[in-house]
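Q: what's the 3D shape of this:
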Amino acid sequence: MPKITNGTAFATLYGQLGYRLIQLTTGPAIMLWIEVIQLRSSGREQASRAVSAFREIPFPNREKGLESIDLFQSLGPEGDLSLFIRWQGVFPLNGKSRLGFQLAAALSEFGQIHHCGWQRRDSLKKKKASST
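A: Got it, this is the predicted structure:
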């Protein structure tokens, strides 16, 4: 059994509560993760109704770790929309929050839904030009 450190104890506690956490040597990491809710509606009219419904949703300020909720429209099929829910913090094992389930259920009235969670694995950053 590995030696218990602060980060390990914290990760173990959250694991028992149903959350996954990546641990750094200095302790628990605060992760960036997103939920994606994809809507495939029957066409432009249904997609337009879904966008109108989205605009009526007040921002849920009480959701801990919630950064933003963005709605994107496909450049291809007119009826395809994707909702990106951006979080900072620990995430549920299945990658789906209570808020995500609620939004997916609300959007399901407008077509087929696919709901999944994503954790940032790595990133590429634009290098700043050096001033010489």
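Q: For the rest of this, base every contact and every neighbour count on C-alpha atoms.
A: Noted.
Q: Do you have the helices of this protein handy? List them.
A: 6-16, 44-55, 98-107 (DSSP state H).
Q: And this one, please, so the two structures can be compared:
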Amino acid sequence: MPGVEVLHPDGNSFDRFLFATVGEDRNGVSVTVVSALARLGLEPWNEAADLAALQPQAALARLDMLLSDFGDVPALEQDHGSVAAKLVSLLPEVLPRRVSVITGSTETGLPSVSIRWILAAVLLISGLLNLFASAWFG
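A: Model (predicted):
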């Protein structure tokens, strides 16, 4: 079975946020952010990364909206704003996410060169070398 670092390459950077408590459910069980996001049908680590990439006010607004829709914790009905503010302060600072025009996937970090461009460059250089070699040695 793959390790956590394979499933969540950001490692523990979101742990403080994801494993923070949002309150108790109707059965008195403590509910964490990871559980709340999963119950809302979201992938917790992706959502945490998306929130961390936002400006603090935008992250607060998004998390506040998500918590206001979460009916499993009764105390959130009145207090979702202050809980969201506390939780946003636990998010790590990360580089902004970009959306790839080609694949539609999100990427984080420094710009990277597409494997397609590398392959095209290698093929072009190889073709040019063959052309020059045949013209030179002919």
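Q: How close are the two chains, by TM-score?
A: For these two chains in superposition, a TM-score of 0.29 is obtained (TM-score structural alignment, normalised by the length of structure 1); 68 aligned residues with a Cα RMSD of 4.7 Å.
Q: on that earlier part again, for residue 118 of structure 1, find the nearest of the helices of structure 1.
A: Taking Cα to Cα, helix 98-107 is the member of the helices of structure 1 nearest to residue 118 of structure 1, at 12.5 Å.
Q: Which residue ranges of structure 2 form helices?
A: Per DSSP H, structure 2 carries helices over the ranges 4-7, 15-18, 33-39, 44-53, 56-68, 76-88, 115-137.
Q: In a markdown table, list these along with distance to residue 98 of structure 2 and mean neighbour count.
A: A markdown table is the format used below for the helices of structure 2 (distance: least, Cα to Cα, whole Å; neighbours: other Cα atoms under 10 Å):
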| stretch | distance to residue 98 of structure 2 | mean neighbour count |
| --- | --- | --- |
| helix 4-7 | 20 | 10 |
| helix 15-18 | 22 | 19 |
| helix 33-39 | 22 | 19 |
| helix 44-53 | 10 | 20 |
| helix 56-68 | 16 | 18 |
| helix 76-88 | 21 | 18 |
| helix 115-137 | 17 | 11 |
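Q: do you know which of the ones you listed lies nearest residue 108 of structure 2?
A: helix 44-53 (8.9 Å).
Q: which helices and strands sit right next to the closest one?
A: Under the contact criterion of 3 or more Cα pairs under 8 Å, 6 or more residues apart in numbering; DSSP states H and E, helix 44-53 of structure 2 touches helix 15-18, helix 33-39, helix 56-68.
Q: how about a cut-off of 6 Å?
A: In terms of contacts (3 or more Cα pairs under 6 Å, 6 or more residues apart in numbering; DSSP states H and E), helix 44-53 of structure 2 is packed against no helix or strand at all.
Q: Helix 76-88 and that helix, what's the angle between them?
A: Here helix 44-53 of structure 2 runs at an angle of 70 degrees relative to helix 76-88 (axes from the mean of the first three to the mean of the last three Cα atoms, to 10 degrees).
Q: List the buried residues for stretch 24-41 of structure 1?
A: For stretch 24-41 of structure 1, burial by neighbour count (16 or more other Cα atoms under 10 Å) applies to 28, 30-41.
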